[in-house]
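> Sequence first, then the predicted structure, then my questions.
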Amino acid sequence: MSKRFTRTEILGRLKAQIEAKQSILVVGAGNGLVARCAEQAGADLVVVYNSGYFRLNGHPSMVGNLPVGDANEIMLRLGERAVIPATKDIPVVGGAYGVDPTRDMDRLLEQISGVGFSGIINFPTVGRIDGQYRKDLEAAGLGFCREADMVRRARDKDMFTMAYVYSPEDTRMMVEAGVDVIVGHCGLTAGGDVGSLNAMPLDNAVSTLKTLFEAAKSAREDIILLSHGGPISSPEDAEYVNFHTDAVGFVAASSVERIPIEETLKSACRSFKSIKVQR
């Protein structure tokens, strides 16, 4: 079982990768097998999302953004019982739903630390929502500022923090809250059986990320920047983004724990189905 890492230890590891010009890899793990394989393959961080639970049960990642189950409870249970016990020496980060009005946020953060997580990321996030619904959430006091406040409280507890962002305004809010890592989110990942059919072109993702990263760096120059989602679904895509933006790594969820599994599993089943029998 992996130990709980301090914020200083995690940042030291990540900065060492950056100085060595090695791309950072963060892997979403919906079960212990994915976490164990990710660690053995050299991933830098493992993240537990409620969407990982649904993803590895055959559903689209977007289910994690719908009112299906208790996002924070799923994350806590999945981390404590499945993912953290399967790891040895890698920090595990919990996807925390900071907008949840039914939980005391300080107590939730203490629970997250207590089960062995080394940090948090804001997931699910209202940053994913736009239009009138987003305006209504903000007006009801259930907006992105609650997620930024969660990050601020986590920093006060010296926890490592990451944040998904979709707009320059949300980016600056998170950087001002003291977040350690900004993850530019380009939408639902394309590819595989249940991936996005509406993902933006890769060069549009690059433009989007440049805008987000400029907002982050204008607020704090030393912020760590990563990419995720949309058309960025392969190592080649992530490398292209690294070369054309200030990204120093990639957050892989569907692109590691869903798409390759779909392809490999179907291939194995076809192979076994094709074996001959003695007549």
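Now that the structure is in, tell me what you want to look at.
> contacts, neighbours, all on C-alpha from now
OK.
> residue contacts, the residue nearest to Ile224 when sequence neighbours are not counted?
Using Cα to Cα, 6 or more residues apart in numbering and skipping the chain neighbours, the partner closest in space to Ile224 is Val181 (4.8 Å). Taking Cα atoms under 8 Å, 6 or more residues apart in numbering, we find Val181 in contact with Thr161, Met162, Ala163, Ile223, Ile224, Leu225, Leu226.
> Next, format the residues you listed as a markdown table and append neighbour count and distance to Asn242.
Below are the contacts of Val181 laid out as a markdown table (neighbours: other Cα atoms under 10 Å; distance: Cα to Cα, whole Å):
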| residue | neighbour count | distance to Asn242 |
| --- | --- | --- |
| Thr161 | 24 | 21 |
| Met162 | 26 | 18 |
| Ala163 | 26 | 18 |
| Ile223 | 17 | 15 |
| Ile224 | 24 | 12 |
| Leu225 | 24 | 10 |
| Leu226 | 29 | 9 |
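> ok, of the residues you listed, which one's closest to Thr8?
In terms of Cα to Cα, no member of the contacts of Val181 lies closer to Thr8 than Thr161, at 11.3 Å.
> Which strand or helix spans that closest one?
Following DSSP states H and E, one finds Thr161 within strand 160-165.
> by contact count, what packs against that strand?
Where contact means 3 or more Cα pairs under 8 Å, 6 or more residues apart in numbering; DSSP states H and E, strand 160-165 is packed against strand 119-122, helix 144-156, strand 181-185.
> now the helices: where do they sit in the stretch 151-279 of the chain?
Using DSSP state H, counting those that start in this stretch, the helices found in the stretch 151-279 of the chain span residues 168-176, 202-219, 235-244, 254-257, 259-273.
> before we move on, back to that, make CSV from the helices and strands packed on strand 160-165 and add distance to Asp104 to it.
Compiled in CSV, the helices and strands packed on strand 160-165 are given as follows (distance: least, Cα to Cα, whole Å):
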stretch, distance to Asp104
strand 119-122, 16
helix 144-156, 10
strand 181-185, 24
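> give me every residue that touches His185.
With Cα under 8 Å, 6+ apart, His185 has these contacts: Tyr164, Val165, Tyr166, Leu209, Ser227, His228, Gly229, Gly230.
> next up, a second structure to put side by side with the first:
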Amino acid sequence: MTARAAERAGADFVLALNAGRFRAMGGASPASILPIRNSNEFVASFGRTEILPSTKLPVFFGTCTFDPELDVDRWLDRIIKWGFGGVTNFPSVIHIDDERRSLLEKCGLGYSREIELLVKAAKRGLMTIAYTRSQSEARRMVEAGAEAICINFNLNRAVESGADPSVSLSELAARTSAVARVAQSVNKSTICLLGGGPITKPDELLDICRETRNPRFHRRLFAGPRASGDVGPRGDVGLQDHPPVAREGGSARTAAAVEWFQARRDRTVLGNEAHP
């Protein structure tokens, strides 16, 4: 249902993430990093049967690399076979506290493995979106070849809880601008997306974008047919003129997703996290 609504509203791509499904089930986004379900099998179950058949948009599979038994190569081959157009590193270690993250890093299940996932995905022709929070994470991802980054402040808060009063709009804008500058200093064509954390409403997202001091990042958010400030599902700014994506198989959908992203490097991008 969300995928259909996103497409009608003008979304340019859809994210299939475990967090969205948990919220639809009455839970919260932090459930996405807890050992409640096998995350990858969970996303595959609803992504294949409920999201892919419901939209012609490129669908990005949120892949978890915490599992030490995960065969990344084999899993990516399955994602392509199923017909997903791209991959993103979600849930990510950027959403875990420093102590637990350090344990995953020591075990080889940290951010380096997420980079490996996206590098291997790109080599297979899949489009990639890299979740990042810090300047160093953004640099590592872009240097590894990520074409798009999602600057993510944290897992989504409940809308009714309001924004985090401890983080000001100006601070979020400054963080966003700093990360975007680093990413685009490595590759000026990097697509920068924004979301998560205290951002729960369209006007909050737009205010942060307007506050950013980085002209290139600002242009990517506002240039294009919907520069007037129209907003789509979940408050992300976006375009309406996405091309049709072939339904015959993974390779056609993947090729269309890559072509679509390359055509929008200097324009607004709208993504929506679908949860049936």
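Here it is on my side, so go on. The model shown is predicted, which means the values in this text are computed figures rather than measured ones.
> List which of the contacts of His185 of the first structure are still in contact in the second structure.
Counting by both residues aligned by TM-score structural alignment, their matches' Cα atoms under 8 Å, the members of those that carry over to the second structure are Tyr164, Val165, Tyr166, Ser227, His228, Gly229, Gly230.
> Just the buried residues out of the residues you listed, in PyMOL syntax.
PyMOL command restricting those to the buried ones, with burial defined by 16 or more other Cα atoms under 10 Å:
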select buried, resi 164+165+166+227+228+229+230
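> and which of the kept ones among the contacts of His185 of the first structure is nearest Phe144 of the first structure?
For these, the minimum distance to Phe144 of the first structure (Cα to Cα) is 9.7 Å, reached by Val165.
> For the alignment partner in the second structure of the closest one, give its distance to Val93 of the second structure.
Correspondence of Val165 of the first structure to the second structure, assessed by TM-score structural alignment: Thr132. Using Cα to Cα, to the nearest Å, Thr132 of the second structure is found at 10 Å from Val93 of the second structure.
> just Gln184 of the second structure next, same as before
Using Cα to Cα, we find Gln184 of the second structure at a distance of 23 Å from Val93 of the second structure.
> More neighbours: which of those two?
A count of neighbours by other Cα atoms under 10 Å puts Val93 above the other of Gln184 of the second structure and Val93, at 24 against 18.
> one step back: could you say which of the helices of the stretch 151-279 of the first structure is packed most deeply?
Counting by mean count of other Cα atoms under 10 Å, helix 254-257 has the highest mean neighbour count of the helices of the stretch 151-279 of the first structure, with a mean of 23.
> And the contacts of it?
The contact list for helix 254-257 of the first structure (Cα under 8 Å, 6+ apart) reads Val27, Gly28, Ala29, Gly30, Val34, Arg55, Leu56, Ser61, Thr189, Ser233, Ser234.
> Also stretch 135-153 of the first structure?
Counting by Cα under 8 Å, 6+ apart, 97-99, 101, 105-106, 120, 122, 125-127, 134, 161, 170, 173-174, 177-179 sit against stretch 135-153 of the first structure.
> I'd like to know which of those residues are buried.
97-99, 105, 120, 122, 125-127, 134, 161, 170, 173-174, 177-179.
> In this structure His244 of the first structure contacts Ala205, no?
No - using Cα atoms under 8 Å as the test, His244 of the first structure is too far from Ala205 to be in contact (10.4 Å).
> burial count for Arg48 of the second structure?
17.
> And it, what's its match in the first structure?
For Arg48 of the second structure, the residue aligned by TM-score structural alignment is Glu80.
> part of a helix, is its match?
Yes - under DSSP: H, G, I helix; E, B strand; the rest coil, Glu80 of the first structure sits within a helix.
> all helices for the stretch 1-150 of the first structure, in order.
Along the stretch 1-150 of the first structure, counting by DSSP H, counting those that start in this stretch, helices occupy 7-19, 32-40, 50-55, 71-78, 105-114, 131-139, 144-156.
> wait, which of those helices is closest to Asp193 of the first structure?
Closest approach to Asp193 of the first structure among the helices of the stretch 1-150 of the first structure (Cα to Cα): helix 50-55, 11.1 Å.
> so what secondary structure elements neighbour that closest one?
Packing partners of helix 50-55 of the first structure (3+ Cα pairs under 8 Å, 6+ apart): helix 71-78.
> Need the residues that contact the helix it packs on.
30-31, 48-50, 53, 64, 94-97, 111-112, 115, 124.
> what's the mean deviation for it versus the second structure?
Helix 71-78 of the first structure, aligned to the second structure and superposed, deviates on average by 0.9 Å (mean Cα distance after the TM-score superposition for the first structure).
> what's the angle from that helix to helix 105-114?
Using axes from the mean of the first three to the mean of the last three Cα atoms, to 10 degrees, the direction of helix 71-78 of the first structure lies 20 degrees away from that of helix 105-114.
> Now do helix 71-78 of the first structure against helix 32-40, angle only.
Going by the same axes, to 10 degrees, helix 71-78 of the first structure makes 70 degrees with helix 32-40.
> tell me which residues in helix 71-78 of the first structure are buried?
For helix 71-78 of the first structure, by 16+ other Cα under 10 Å, it's Ala71, Asn72, Ile74, Met75, Leu76, Leu78.
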